[in-house]
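**Student:** from the sequence below, what's the structure:
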Amino acid sequence: MGVIKWVIRIVVLLMVIFVGGAFLLPKETNVSRTVLMNAAPEVIFPYVSNLQATQSWSPWLDRDPDVQLSFNDVPEGVGAAMSWQSDHPQVGSGNMIVIEAQNARRLVTALDFGEMGTATAFYDLVPVGEGTSVTWGFTSDNGNNPMFRWMGLMMDGWVGPDYEKGLNNLKALVEGA
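**Tutor:** Coordinates of the predicted model:
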C-alpha cells in the first residue's frame, strides 16, 4: 500500500509541475522569418494579398496535393478569405481572412484552426535598396491552456522551416517573373 501512495504522490507532483510550469511560460507565441528579395514591394504584394495567388508558393500544398481549397468572392485585400481541408496532419483544416492590407507594405490575416486555436499572421514588406525585406510571421495567444503554452515552445521549430520554405518559394517566383 505504501508503494501505491508513493506513486500517486509522484504523479500528483508531476501534474502540479506540468500545470504550474505552464503558467511560467509566455502566454503568446511568435514565429517569423525574413528573406531579402530582389523585387519591389509592389511586385511581391499581389502574391500575398491575393489568397488564390498563394497557391503558387505555399509550402503546405506540396504535402497534400489533394487538399480542398475554397475562396470567397473577394479577390484580394481586406475581406479576402480562404478555407482548406486536409487529412494530412501537417496541413490540417482551417480558414483565414485578410483583416488588414496596407499599400504593398503590410498584410494581416486572422487564422482559425478549429480546436487547435486561432492566430494572426502577417507579411511585412520593407524596401531595402532595390529589393524588399519580406517578413512572414504569426502571433498566437495561448490563453490559460497549459498544453497550448507548452506547445508554444515548439512552434518556432514546427512552423519556422515552413515559413522559410514558403518565402524562398515566393522569392524564386517573384525574381523569376
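**Student:** for the rest of this, base every contact and every neighbour count on C-alpha atoms.
**Tutor:** OK.
**Student:** please identify the helix or strand for the residue nearest the centre of the chain.
**Tutor:** Among the residues of the chain, residue 138 comes closest to the average C-alpha position under Cα atoms, centre = their mean, at 5.1 Å. Per DSSP states H and E, residue 138 falls inside strand 131-141.
**Student:** now do that strand: which elements does it pack against?
**Tutor:** strand 28-37, strand 118-128, helix 155-176 (3 or more Cα pairs under 8 Å, 6 or more residues apart in numbering; DSSP states H and E).
**Student:** export those to TSV and append columns for mean neighbour count and distance to residue 101.
**Tutor:** As requested, the helices and strands packed on strand 131-141 are arranged in TSV below (neighbours: other Cα atoms under 10 Å; distance: least, Cα to Cα, whole Å):
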stretch	mean neighbour count	distance to residue 101
strand 28-37	18	18
strand 118-128	20	10
helix 155-176	17	18
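**Student:** structure for this one too, so we can compare:
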Amino acid sequence: MKRVVKIAGLGLAALVAVLVVVGFFLPRKWHVEQVVLVNAGPEHIYPLVSDLKEWPSWAAWNKDMDPEVKWEYGGPASGPGAWWSWNGPKMGRGKMTITKSEPGSGVWVDEMIETDKEVNAKGSLTWTTQGGGTQITWVDEGTLPPVIGGYFVGFIENMLANNFQTGLTKLKAAAEQRKGAAAAVQAEQEGTAVAAPVAAPATP
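**Tutor:** From the prediction side, this is the model:
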C-alpha cells in the first residue's frame, strides 16, 4: 500500500512539474477586438465613453453582474486622468484610468486588475466614419502572470469578447438615442423659430 501511495505521489509530482514547465512556455498575452457600426456621430459617442460614470449604463460590468460591487471615481470629470475603481465579490478589485481622449477619434485607458498577482492591461475604444455611420472598435490586451497564466488566455479572450460585444450593443443604442434626442430638440427649436409671430409694422 505504501508503495502504491509513493508511486502515486511521484506521479502527481511529475505531472505538476510538467505543467509548470509547459506553463513557462505558453503564450500569456491576450488580445481582444470587437467592432460595432453605430448610426450616430462621434459627438454622440464621446460623452458616453470619456465620462467613466457613464460606463455602468452600457458596459457589461454593472450592478447586474455584481449587485454588491462598490465603485469609486476620481480625477477630472472626464478625459485624461479620470479614473474608476471597483471592488466586488464577482467583479473583483480593479481600476481603470483614461490616458488619452480625442472627441473625433477615441478614448484610451490603462487597467489594473488585482488577483493573487497584479495584472495590467491597456485598452481603447476608437471610432472612424463608416458610410453614413461610425464604426467603434474596442481593443484590449494584457499579459497574465507566469506559469498558470498561459492556461487561461483562451478563457480570458472569450469572456472579454462576450462582454465587449454586450457593451458595444448597449453603447450603440445609447449613442443612437442621444442622436435622436438631439435631433428632436433641434427640430423643436427650428419649429418654434418658424412659428414665432412676426410683429406688424408700426402704423405711421
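**Student:** so after superposing, what's the score?
**Tutor:** The TM-score (TM-score structural alignment, normalised by the length of the first structure) is 0.88; 174 aligned residues with a Cα RMSD of 1.8 Å.
**Student:** now render the helices and strands packed on strand 131-141 of the first structure as TSV, adding distance to residue 145 of the first structure.
**Tutor:** Output for those, formatted as TSV (distance: least, Cα to Cα, whole Å):
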stretch	distance to residue 145 of the first structure
strand 28-37	11
strand 118-128	13
helix 155-176	15
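**Student:** distance of the spatially closest residue to residue 30 of the first structure that is not a sequence neighbour from residue 156 of the first structure?
**Tutor:** Leaving aside its sequence neighbours, residue 30 of the first structure sits nearest to residue 139 (Cα to Cα, 6 or more residues apart in numbering; 4.6 Å). Look at residue 139 of the first structure and residue 156 of the first structure: by Cα to Cα, to the nearest Å, they are 11 Å apart.
**Student:** same check, this time on residue 26 of the first structure
**Tutor:** Applying Cα to Cα, the value for residue 26 of the first structure to residue 156 of the first structure is 13 Å.
**Student:** residue 78 of the first structure too?
**Tutor:** In terms of Cα to Cα, residue 78 of the first structure sits 27 Å off from residue 156 of the first structure.
**Student:** residue 2 of the first structure too?
**Tutor:** For residue 2 of the first structure, the distance to residue 156 of the first structure equals 44 Å [Cα to Cα].
**Student:** what's the counterpart of the residue nearest to residue 30 of the first structure in the second structure?
**Tutor:** In the second structure, residue 139 of the first structure lines up with residue 141, judged by TM-score structural alignment.
**Student:** and that match, how many neighbours?
**Tutor:** If you count neighbours by other Cα atoms under 10 Å, residue 141 of the second structure ends up with 17.
**Student:** same thing with the one 3 residues further on?
**Tutor:** Burial measure for residue 144 of the second structure: 22 neighbouring residues, criterion other Cα under 10 Å.
**Student:** and for residue 52 of the first structure?
**Tutor:** Neighbours of residue 52 of the first structure using other Cα under 10 Å come to 18.
**Student:** and it, what is it in contact with?
**Tutor:** 71, 75 (Cα atoms under 8 Å, 6 or more residues apart in numbering).
**Student:** how far away is it from residue 108 of the first structure?
**Tutor:** Applying Cα to Cα, the value for residue 52 of the first structure to residue 108 of the first structure is 16 Å.
**Student:** over to residue 5 of the first structure?
**Tutor:** 53 Å.
**Student:** between those two, which has more neighbouring residues?
**Tutor:** residue 108 (24 against 10).
**Student:** contacting residues for that one?
**Tutor:** 98, 99, 100, 101, 120, 121, 122, 123.
**Student:** quick check: the first one is in a strand.
**Tutor:** Yes. Counting by DSSP: H, G, I helix; E, B strand; the rest coil, residue 98 of the first structure is located in a strand.
**Student:** isn't it right next to residue 107, touching?
**Tutor:** Yes. Counting by Cα atoms under 8 Å, residue 98 of the first structure does reach residue 107; the two are 7.2 Å apart.
**Student:** which residues are in contact with each of these two?
**Tutor:** By Cα under 8 Å, 6+ apart, residue 98 of the first structure and residue 107 have these common neighbours: 49, 77.
**Student:** and residue 122 of the first structure, what pairs with it in the second structure?
**Tutor:** In the second structure, the residue matched to residue 122 of the first structure (TM-score structural alignment) is residue 124.
**Student:** how far away is that match from residue 177 of the second structure?
**Tutor:** According to Cα to Cα, residue 124 of the second structure stands 23 Å off from residue 177 of the second structure.
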